[in-house]
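**Q** Structure for this input, please:
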Amino acid sequence: MKKSTLLAVLAVAFACKEKPKENTEEMAEEIIEVVEEPEWTTLFDGTSFEGWHYYNGGEIGEPWKIEDGSMVLYPPETRPEGANYNLVTDKEFTDFVLTMEWNIAEGGNSGIFWGVKEDEKYGQPFLTGPEIQVLDDERHPDAKNGPDRLAGALYDMVPPSAKAVKPAGEWNAVEVMINHKTNEGYIMLNGTKIVEFPVEGEGWDALVADSKFADWEAFGAFKTGKIGLQDHGNMVSFRNIKIKEL
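**A** Below is the predicted model:
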């Protein structure tokens, strides 16, 4: 081989060997953001009322009981004037997904609240907290007062778009999302999304203005509040209560 040819071959080999590599420093600076999924927190584990108390009151006792992993309200035949046995969480929440199961007695009525503010000037959770309706649609007269009173409705504001409720005496699974970051709320009943709504701003204000709560100064006024379970004077059970903060 001629000397000039040998030099050319070596030059090509050297060039191939020294082919620029990717800039590892730049690659190292690229940060892959890992978004951790929010964790679920158990609000009721089926064994105690820890984390709950009576609205504007203290430790839970009669007429609530824990049976077979459920909290059950046995409404008294008589009660002191003005007494109520509504339950609320010890902790307040803002943006979340809430899941639970409810079982209403025949002819029964109850509800699930969020955004509840405790204060002696508010005698009931529904004065501040919007409600997801819990109802025996077949027998309770409120079901005949309009579709926004049916089980799963955002009470007196948004009716369910489909009938997904199971009959009284059977367990119904509900999922509620409240997200002020995206201004979205929804209610799912037994796996079907039946209600969607804004949670603040003009859209929310319009819903309130067109409801019985239009003149209630404190209704839906608190982004951060407690989860509540209603004593409406009827037997009702709740279980598997969990929440995921967003």
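**Q** Please make it C-alpha for all contacts and neighbour counts, starting now.
**A** OK.
**Q** Spatially nearest residue to residue 198, not counting backbone neighbours?
**A** Leaving aside its chain neighbours, residue 198 sits nearest to residue 184 (4.9 Å; criterion: Cα to Cα, 6 or more residues apart in numbering).
**Q** who's in contact with that neighbour?
**A** By Cα atoms under 8 Å, 6 or more residues apart in numbering, the residues touching residue 184 are 177-178, 196-199.
**Q** if I look at residue 218, how far off is residue 15?
**A** Distance from residue 218 to residue 15, counting by Cα to Cα, to the nearest Å: 76 Å.
**Q** returning to that earlier point: out of the contacts of residue 184, which comes closest to residue 41?
**A** Using Cα to Cα, residue 177 is the member of the contacts of residue 184 that sits closest to residue 41, with 14.7 Å.
**Q** For the strand or helix carrying that closest one, what is the distance to the chain centroid?
**A** In the assignment (DSSP states H and E), residue 177 maps to strand 172-179. Relative to the centre of its chain, strand 172-179 is centred 4 Å away, using Cα atoms, centre = their mean, to the nearest Å.
**Q** repeat for stretch 218-236
**A** The answer for stretch 218-236 is 12 Å, by Cα atoms, centre = their mean.
**Q** To compare against the first, here's the next sequence to fold:
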Amino acid sequence: MLKQTLIISMLGMAGICQAQTKFQPQDTEFYSPVPPVVKTFANKAPSDAIILFDGKDLGEWVSEKDGKSPAAWTISNGMLTVKPQTGGIRTKRDFEDFQLHLEWRSPEVIKGEGQGRGNSGVFLQGKYEVQVLDNDDNKTYVNGQAGSLYKQSAPLVEVRKPENGWHSYDIIYSAPRFNENGRLIKRGMVTVLHNGVLVQNNTELQGTTEYIGMPKMVAHGRGPIALQDHGDLVSFRNIWIRELK
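**A** Okay, here's the model as predicted:
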């Protein structure tokens, strides 16, 4: 039986090889559509990126409280810093699938512990939080530390801050999709690199970020990027986004 199986297998492979010989190299080559050109530069956003914060102004942002008032956070030395008690800020524009880059730094003077230490967050479409937190020797629940999808998915590894204190997040986001009746037909997916280290790998969103209780599946369309005011002097810089189609 084994001998027969081996013979059949060899004959099958011979048939495949014979079929392959009928192809020419050009039979598996195609020349259109041609991908668009994106230029890259050292320490700058790609040429097709939308610059959300370049260190100069908050023209792309508004207050999260009403979605209209000017963003009240502080700009100094090319960085944007939370102004406690003014509330979060959000982009004027709404997005769906995207690549987002931003850099963040914990307060220079670290106070508190756990969730009360260098806390902020990046909200994707205003609903799904990638946590910002001072991780250094700061014990907290693992699905609430930096690099987590808050209260949903802990990071694959804990990434500590570089010598200059600035962290980077590169987030690849595929938005959930809902049909005309509000029924979920495709879950959202998030990949996060923290200082170039993979911490979320095509992680499925379970629903909206909730502080108390389970995630909720709420039908929605395009939405903003939002940054959280948690009362700590967290700073941000070099924020840009590329829409994915």
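**Q** Quick check: TM-score for this pair?
**A** Superposed pair, TM-score by TM-score structural alignment, normalised by the length of the second structure: 0.67. Supporting alignment: 186 aligned residues with a Cα RMSD of 2.9 Å.
**Q** still on that earlier bit, for the strand holding residue 177 of the first structure, give me the average deviation versus the second structure.
**A** Strand 172-179 of the first structure, aligned to the second structure and superposed, deviates on average by 0.7 Å (mean Cα distance after the TM-score superposition for the first structure).
**Q** That strand corresponds to what range in the second structure?
**A** Here strand 172-179 of the first structure aligns to the second structure at residues 167-174, judged by TM-score structural alignment.
**Q** Take the contacts of residue 184 of the first structure and write them to a markdown table, including neighbour count and distance to residue 111 of the first structure.
**A** Below are those laid out as a markdown table (neighbours: other Cα atoms under 10 Å; distance: Cα to Cα, whole Å):
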| residue | neighbour count | distance to residue 111 of the first structure |
| --- | --- | --- |
| 177 | 21 | 16 |
| 178 | 25 | 16 |
| 196 | 19 | 18 |
| 197 | 17 | 18 |
| 198 | 19 | 20 |
| 199 | 22 | 18 |
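**Q** Name the nearest of those relative to residue 114 of the first structure.
**A** residue 178 (8.8 Å).
**Q** residues touching the residue sitting nearest the centre point of the second structure, list them.
**A** Nearest to the mean C-alpha position of the second structure, counting by Cα atoms, centre = their mean, stands residue 171 at 2.4 Å. The neighbours of residue 171 of the second structure, taking Cα under 8 Å, 6+ apart as the test, are 99-101, 190-193.
**Q** now it, nearest residue through space, not along the chain?
**A** According to Cα to Cα, 6+ apart, the nearest residue to residue 171 of the second structure is residue 192 (4.6 Å).
**Q** quick one, strands of the first structure?
**A** 40-44, 52-54, 64-67, 70-73, 87-93, 96-104, 109-116, 131-135, 172-179, 184-189, 192-197, 225-229, 236-245 (DSSP state E).
**Q** and stretch 62-73 of the second structure, how far out from the chain's middle?
**A** 22 Å.
**Q** count of neighbours near residue 189 of the first structure?
**A** Number of residues near residue 189 of the first structure (other Cα atoms under 10 Å) recorded here: 24.
**Q** which residue packs closest to it, ignoring adjacent ones?
**A** Counting by Cα to Cα, 6+ apart, residue 189 of the first structure lies nearest to residue 174, which is 4.6 Å off, once chain neighbours are set aside.
**Q** Residue 52 of the second structure -> the first structure?
**A** So, by TM-score structural alignment, residue 52 of the second structure is matched to residue 43.
**Q** what about that match, how many neighbours?
**A** 22.
**Q** That one reaches residue 88, doesn't it?
**A** No. Between residue 43 of the first structure and residue 88 there is no contact under Cα atoms under 8 Å: 10.7 Å.
**Q** Could you list the residues in contact with stretch 210-218 of the second structure?
**A** Residues contacting stretch 210-218 of the second structure (Cα under 8 Å, 6+ apart): 151-152, 182, 184, 206-209.
**Q** for stretch 238-245 of the second structure, same thing?
**A** 45, 48-55, 95-103.
**Q** same thing but at 6 Å, please
**A** Defining contact as Cα atoms under 6 Å, 6 or more residues apart in numbering, one finds that stretch 238-245 of the second structure is touched by 49-54, 97-102.
**Q** Buried ones among those residues?
**A** 49, 51-54, 97-102 (16 or more other Cα atoms under 10 Å).
**Q** Which members of those define the maximum pairwise distance?
**A** The widest separation within these (Cα to Cα) is 21.8 Å, between 54 and 97.
**Q** returning to that earlier point: let's have the strands of the first structure in a markdown table, adding distance to residue 30 of the first structure.
**A** Formatted as a markdown table, those follow (distance: least, Cα to Cα, whole Å):
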| stretch | distance to residue 30 of the first structure |
| --- | --- |
| strand 40-44 | 31 |
| strand 52-54 | 46 |
| strand 64-67 | 53 |
| strand 70-73 | 50 |
| strand 87-93 | 35 |
| strand 96-104 | 32 |
| strand 109-116 | 41 |
| strand 131-135 | 45 |
| strand 172-179 | 31 |
| strand 184-189 | 33 |
| strand 192-197 | 39 |
| strand 225-229 | 40 |
| strand 236-245 | 29 |
